[in-house]
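[1] for reference, the sequence and a predicted model appear below.
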Amino acid sequence: MSELKRTPLYASYAKYGAKTIDFGGWDLPVQFSSITQEHEAVRTKAGLFDVSHMGEVDVKGENALAYLQYVTTNDVSKLAVGQAQYSVLCYPDGGVVDDLLVYKHADDHYLLVINAGNIDKDVAWLTEHLIDGVVIENISAQTAQIAIQGPLAESILQKLTDTDLSQIGFFRFQDNVLVDGIPTLVSRTGYTGEDGFEVYLPAESAEQLWDRLLEAGKEDGLVPCGLGARDTLRFEAKLPLYGQELSQTISPLEAGIGFAVKVDKETPFIGQEALKKQKENGPARKLIGIEMIDRGIPRTHYPVYVGEELIGEVTTGTQSPTLKKNVGLALVKSEYTALGTEVEVEIRGKRLKAQVVATPFYKRPKN
């Protein structure tokens, strides 16, 4: 059995009481205190996440834009320097290789942030479709990523930098920001449905910054958070997880992220024809929200029925810590997606009633 990979922050976990699990071949914290407490902290104050397992790939060269237009579904030409974009790598049939963030440093320099479990596969895919005038470099091993998320994230991070963070807008970033004297890339992005930042920095400086942030945010209620809270937070905000809401067999249109698929962009991209057809005809399946009527928690892969017809399955489900309701996301046949539709979820051999409800389950209150 191969040894689990560790992030540069692994040595800090024990100090803060982390309970770790095997997550896609990585030894990562599932929680530090409790999932509910950490979830609540992010919704009301702030939480700190080690996301150094995520992958980073530098894309450089005179044809970098043309290349990214070909391999990603979104329109990279719309990016200004200092802007980030959510996008997807697709197979020719419209299935998903991975979802990712694209950061524009310059006309000939971009950064791709990819999912941890997909690093090798993505790099192989990107290499396979490389064109002349482009060089890619997998910089995942030397890059750490720390996310600070929640309503107090900005004021806490601001204590450690002279850069005015209020000037970094949503899905914007600034490079060479000194945070506690460490050169970082600070991006106003996240995976929780809250305001916050993702900070990219040299791996060897990760422990220093992690400790300093927790120290700086202590009086404001900043707590270290694990994968458990990260999952419940992203789920409530209906942010997809690769392997559950997105996969080789689930297209971005089925998963409800059609905003990241520009089927009419001038540059042809991998999967364009299949996705264009799917958009014109309407996808056969769609991702919906369900709320249990009977008592029971819908879990990943639980079958969903209407009458005797199997209409799909749950992709993610839990008791929502914010709503205190048993809810789930399910990929089902499109004809059963109207709000209020009654369905049944098979839980431990019993069919329990649920209904289709609006998503996301949680939206951040506007200031």
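    Okay, I see it.

[2] contacts, neighbours, all on C-alpha from now
    OK.

[3] so residue 256 sits against residue 286, correct?
    Yes: between residue 256 and residue 286 there is a contact under Cα atoms under 8 Å: 7.0 Å.

[4] the two: who's more crowded?
    Shown here are residue 256 and residue 286; by other Cα atoms under 10 Å, residue 286 has more neighbours (22 against 18).

[5] which residues touch that one?
    253, 254, 255, 256, 331, 332, 333, 334, 337 (Cα atoms under 8 Å, 6 or more residues apart in numbering).

[6] would you say the fourth one is within a helix?
    No: the assignment for residue 256 is coil, going by DSSP: H, G, I helix; E, B strand; the rest coil, so no helix is present there.

[7] mind listing what the closest residue to it other than its chain neighbours touches?
    The shortest distance from residue 256 to any residue other than its chain neighbours is 6.3 Å, reached at residue 287 (Cα to Cα, 6 or more residues apart in numbering). Shown in contact with residue 287 (Cα under 8 Å, 6+ apart): 245, 254, 255, 256, 329, 330, 331, 332.

[8] try this one side by side with the last:
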Amino acid sequence: MSLRRTPLFEIYEAYGAKTVEFGGWEMPVQFSGILAEHEAVRTRGGLFDVSHMGEFEITGPDAIPFLQFLVTNDAARLSPGMAMYSPMVYDHGGCVDDLLVYCFSAERCWVVVNAGNIEKDFAWMSAHTDPFRVTLTNRSSDIALLALQGPRAQEVLQTITSSDLNEVGFYRFVETTVAGAPAVVSRTGYTGEDGFELYVEAAWAVPLWREILDAGQPFGILPCGLGCRDTLRLEARLPLYGHELAEDISPLEAGLGGFVKLDKGDFIGKDALARQKAEGVSRKVVGITMEGRGIPRQGYPVYHAGRQVGYVTSGTQSPTLQIPIGLVLVSADAAAVGSTLQVEIRGKQVPCRVVKTPFYKRAK
């Protein structure tokens, strides 16, 4: 099966991209190098092509009630110009996906989903449109998505847009133009840094990419790949579907209870999540730092007091902290901060410790 390509694929080579398969897409894992790109985002800024993400448009009188029934967070609190993060779960409480909701009006919203879940999510949402008065449209092929992240992101972007970016608060968005391109510009982020997402029609992707990098050159902005996006989000303890969230992992187990509003009314999976909360989760996703040599990788077994209690969901050598870090899904009795665990790495049980997360938090 051939891999899908974003509208920016044609210029990857010109910027030195090394591509890999990701969720059925041929995507840049790096341009100048993962460590250099990671450092750029933490200290200056980086530009990502995340056009592989999916965008669905929901229109109709019941757009908000439809979303309220589908997701665990409270869509009823949304007003025009607001964005919201939320898990979306099955009846048993496991995750269909985690997503962003953008509210343009009471009768028009976008849902932004993970690239590898586009078809699955669209089928799931389509199956639940009745009895709601909504039209659900998959606009993923029409829309390109660029993400400019880092402490200098606002300075760079402000030079090529007339909108006052000070007025775009966290989890807010505005419809504007950037370097002549009509764009939806939001401020959500997936790196632990400040930054913006720019949704544009696919034909604008290449000229906008070039304009942003040209504007960012005096600031040291770099094109960035998915390699550093993963190390950045892991340092910030942000979940990745297929790792910290999955069909068999609930938002409560993943530590996302703040995005599960059991008091908002009926929604898919409410009963299962309410039962899980009342009984207490039997396992939790927690952070670890290694105390012995070795890097924890996804799937590695985790032990406590001589028995296997879970596995690594994500792990890396933290470029910012210069230590091996990871997220693990372990039984609740082994999840307390300060607990000593062991990760099996190449046949050896290497000690690690449960720590508070996020591992990295930017200065305000």
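    Alright, I've got the coordinates. Being a predicted model, the structure only gives us computed values, none of them experimental.

[9] identify the residue of the second structure aligned to the residue nearest to residue 256 of the first structure.
    The alignment partner of residue 287 of the first structure in the second structure, by TM-score structural alignment, is residue 285.

[10] sec struct for the residue nearest to residue 256 of the first structure, please.
    Applying three-state DSSP: residue 287 of the first structure is strand.

[11] residue 190 of the second structure and residue 235 touch, don't they?
    No: contact status for residue 190 of the second structure versus residue 235: not in contact, 10.6 Å apart, counting by Cα under 8 Å.

[12] those two: who's more crowded?
    Neighbour totals were compared for residue 190 of the second structure and residue 235, and residue 235 leads with 26 against 22 (other Cα under 10 Å).

[13] confirm for me that the more buried one is in contact with residue 358.
    Yes: between residue 235 of the second structure and residue 358 a contact is recorded at 6.5 Å, counting by Cα under 8 Å.

[14] mind putting the contacts of residue 286 of the first structure in JSON lines, distance to residue 131 of the first structure included?
    What follows is those, written out as JSON lines (distance: Cα to Cα, whole Å):
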{"residue": "253", "distance to residue 131 of the first structure": "27"}
{"residue": "254", "distance to residue 131 of the first structure": "30"}
{"residue": "255", "distance to residue 131 of the first structure": "30"}
{"residue": "256", "distance to residue 131 of the first structure": "30"}
{"residue": "331", "distance to residue 131 of the first structure": "36"}
{"residue": "332", "distance to residue 131 of the first structure": "38"}
{"residue": "333", "distance to residue 131 of the first structure": "39"}
{"residue": "334", "distance to residue 131 of the first structure": "38"}
{"residue": "337", "distance to residue 131 of the first structure": "41"}
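
[15] which SSE is residue 346 of the first structure in?
    Using DSSP states H and E, residue 346 of the first structure maps to strand 342-347.

[16] what does that strand rub up against?
    296-298, 302-307, 351-356.

[17] just the buried subset of those residues, please.
    Applying a neighbour-count criterion of 16 or more other Cα atoms under 10 Å, the buried members of those are 296-298, 302-305, 351-356.

[18] residue 333 of the second structure -> the first structure?
    By TM-score structural alignment, residue 333 of the second structure lines up with residue 335 in the first structure.

[19] quick one: that match and residue 300 of the first structure, what's the gap?
    According to Cα to Cα, to the nearest Å, residue 335 of the first structure and residue 300 of the first structure sit 21 Å apart.

[20] what ranges do the strands span in the stretch 101-250 of the first structure?
    Counting by DSSP state E, counting those that start in this stretch, the stretch 101-250 of the first structure has strands at residues 109-114, 135-138, 143-149, 173-179, 182-187, 196-202, 223-225.
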